[in-house]
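Engineer: build me a structure from this.
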Amino acid sequence: MNQQQIEVSKNVLVQCLGLRPGETLAVVADDAKRELAESIYEAGKELGAEAMLLVMKERSRSGEEPPAPIAEAMARADVAVCVTRHSVTHTQARKNAAAAGTRVATMPGMTEDMFLNGAITAEYTQVKALTERVTDMLTAGKEVRIEKEGRSLSFSIHGRNGVPSTGMYLNPGESGNLPSGEAYIAPVEGQGEGRIIVDGSIAGIGALPEPIELTIEGGRLIAATGENGKKLLSVLGDGYGRYLGEFGIGTNNKARITGVVLEDEKVYSTIHIAFGSNNTFGGTVAAGVHIDAVVQKPDVYIDDVLIMRQGELQS
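Structural biologist: This next block holds a predicted model:
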């Protein structure tokens, strides 16, 4: 087992999750990510926690629920870390665990490289400060407009609260991704209109060799160009999966576009939109799928005020 991974795991468990000796730690993995999960499990044991390693069959897509016994173990632990190929972030299991007071970190698609480099190495007190500032801007806003390469997409966030994913989950019920650094919000369902160029990556597809254009009408994705656009439509299906479910802004200056959306959506200078479930963070869509699409260096307006110019947040 990689000792460096165990040392990084210890750092993450203490700094980001505040794990203390004697606490219960549930490490949830699937077959694809078992090795990384074992490093976290070993680190938990070395820190004096009552650590458990729970391995499940790989889910078929992001947003699919884990088996009930794993969901129950998450809800009964002090700290839960989920290292899986597909994301359990937007699942009822994660939501219920947080509601029960568990401190939860999800690491969908985590790779060995990401574990040792990039976003995980950020100074998280700085990430937290910026994330909270951007979250406040989202919460105060009513309307978002994203502009890039002559395309424009607008949608309402009126009455919705921004959510900070700071990378620091130290209090009961706090949860989010690791590595982290994003502020996000659930757009009002049924109100998005326009087109957007996606040129970063898409969850489950990876880094995009060429940009795709998405067309949204009545808050639903109705068209997507190119081969990867077809793939996206296929994964989302024809139902609630096509609803515009999330708008997020990356706040981690150490994050890189790697093709793994867990890191890609945290990159400072990017935004992302997602389709599908948002009922776990303030929306009403429960689709059993949640797919993020990352956009590099756009212009972003909240209530007609420019808050991001070509990826740079304006002070």
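Engineer: C-alpha only now, for contacts and for neighbours.
Structural biologist: OK.
Engineer: quick check: the gap between Tyr29 and Met56.
Structural biologist: Slight slip there: residue 29 is Ala, not Tyr. 6 Å (C-alpha to C-alpha, to the nearest Å).
Engineer: more neighbours, the two?
Structural biologist: Neighbours of Ala29 and Met56, each counted by other C-alpha atoms under 10 Å, are more numerous for Ala29; the result is 26 against 15.
Engineer: could you list every residue that touches Gly118?
Structural biologist: The contact partners of Gly118, taken as C-alpha atoms under 8 Å, 6 or more residues apart in numbering, are 254-256.
Engineer: pretty sure Gly141 contacts Phe155?
Structural biologist: No. Counting by C-alpha atoms under 8 Å, Gly141 stays clear of Phe155, with 11.0 Å between them.
Engineer: please generate a structure for the following sequence too, so the two can be compared:
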Amino acid sequence: MGSKLVDNSRNALISSLTLREEETLLIVTDDSKKELAEALYAAGRSIGAETLLLIMQDREKSGQEPPSVIAEAMKHCDAAVCITEHSLTHTQAKKDAVAAGVRVATMPGITYDMFLEGAISADYDQVEKMTFEVTEKLSQTKEVIISKGGEELTFSIKGRSGVPSTGIYRKKGQSGNLPSGEAFIAPVEGTASGRIWIDGSISGLGKVEEPILLTIEEGRLTAATGRQGDMLLRMLGDGDGRNVAEFGVGTNDKARITGNVLEDEKVYGTIHIAFGSNNTFGGTVAAGVHIDCVVKAPTVFLDEVLLLEDGDMKRG
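Structural biologist: Below you'll find the predicted structure:
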């Protein structure tokens, strides 16, 4: 186990979660991410925290619940880190832990490279500032219009609250991804309509081989082009997995498109649309799946005010 890996893990636990030696840290992992989790375990021990490591079998897809014994344990610690192949971010287990006051950082699909370079090395005070700016704009918006490559997608976010994922979870019940840097919101169910090009990456499928055109009608994904489009439709199924669940804006200038959505969706100047569950952040759908699709350099209007122009953020 590399010393830089443990050092970066230690820095993340201190800067993101302000982990203290009198606290209990629970690390939830699976077979795929066990070795990286052991670096976090060593880091937690070096801080002096009571550190526990629970290993489960890999989940089949993002948004699938962990075993009940792990869900129960997540409610009984001061801080929890979920370092897994598939995301636990949008699960009832995470929601219940947060409700119990636990500080939760989720690291779905994180790699050695991401631990050593890229988004995790950002100035998180700057990331936090920009994330809060965008979140406030989302919370005040009624309608979103996204355009790219001659196609347009519109939906309502009226009455919904933006959610900041800053990478800083220092207070009871705060949670989000690590590395982070995004502002996101749950579109009003049934309102999304239009088409959008996906040219970044898709969670579970990696970088897109060629741009995928998604068709959305009455808040549901109805068609997707190409081989990866077919795979996306299969992962989502025919039910609530097709729901337009999330609209997010990347705010981390150190993040890179790597094929791993954990980092890709944080890239400054990108947006992402997710399908499936959104009941953990203001929506009404629990689908047992949540798949993010990243779009590079879009143009985005919030109530006719320009937020992004070909990926260039308009501040102020």
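Engineer: what TM-score do we get after superposing?
Structural biologist: The pair, once superposed, lands on a TM-score of 1.00 when counted by TM-score structural alignment, normalised by the length of the first structure; 315 aligned residues with a C-alpha RMSD of 0.4 Å.
Engineer: next SSE after the longest helix seen in the first structure?
Structural biologist: For the first structure, the longest helix by residue count, based on DSSP state H, is helix 124-140. Remark: after helix 124-140 of the first structure, the chain's next helix or strand is strand 143-148, criterion DSSP states H and E.
Engineer: that following strand against the second structure, how far on average?
Structural biologist: Once the two models are superposed, strand 143-148 of the first structure sits on average 0.3 Å from its counterpart in the second structure (mean C-alpha distance after the TM-score superposition for the first structure).
Engineer: tell me the angle that strand makes with helix 124-140.
Structural biologist: 120 degrees (axes from the mean of the first three to the mean of the last three C-alpha atoms, to 10 degrees).
Engineer: output the residue interval of the second structure matched by strand 143-148 of the first structure.
Structural biologist: Under TM-score structural alignment, strand 143-148 of the first structure corresponds to residues 143-148 of the second structure.
Engineer: which residues sit against the matching stretch?
Structural biologist: 152-158, 196-197, 298-304, 310.
Engineer: now which of these would you call buried?
Structural biologist: 152-158, 196-197, 298-303 (16 or more other C-alpha atoms under 10 Å).
Engineer: now, which of these sits nearest Cys77 of the second structure?
Structural biologist: When those are ranked by distance to Cys77 of the second structure (C-alpha to C-alpha), Ile157 comes first, at 34.3 Å.
Engineer: how many other residues sit next to the nearest residue to that closest one once chain neighbours are set aside?
Structural biologist: Of all residues not flanking Ile157 of the second structure in the chain, Pro187 sits nearest, at 4.7 Å (C-alpha to C-alpha, 6 or more residues apart in numbering). Other residues within reach of Pro187 of the second structure, judged by other C-alpha under 10 Å, total 29.
Engineer: what sits against Pro187 of the second structure?
Structural biologist: By C-alpha under 8 Å, 6+ apart, the contact set of Pro187 of the second structure is 155-157, 160, 244-247, 283.
Engineer: tell me the secondary structure of it, please.
Structural biologist: Assigned by DSSP: H, G, I helix; E, B strand; the rest coil, the conformation of Pro187 of the second structure is coil.
Engineer: please report how far it lies from Val305 of the second structure.
Structural biologist: Relative to Val305 of the second structure, Pro187 of the second structure is positioned 18 Å away (C-alpha to C-alpha).
Engineer: would you double-check that Leu54 of the first structure falls in a helix?
Structural biologist: No. The assignment for Leu54 of the first structure by three-state DSSP gives strand, which leaves it out of any helix.
Engineer: what sits against the aligned partner of it in the second structure?
Structural biologist: If you follow Leu54 of the first structure across to the second structure using TM-score structural alignment, you land on Leu54. With contacts defined as C-alpha under 8 Å, 6+ apart, Leu54 of the second structure is in contact with 26-29, 70.
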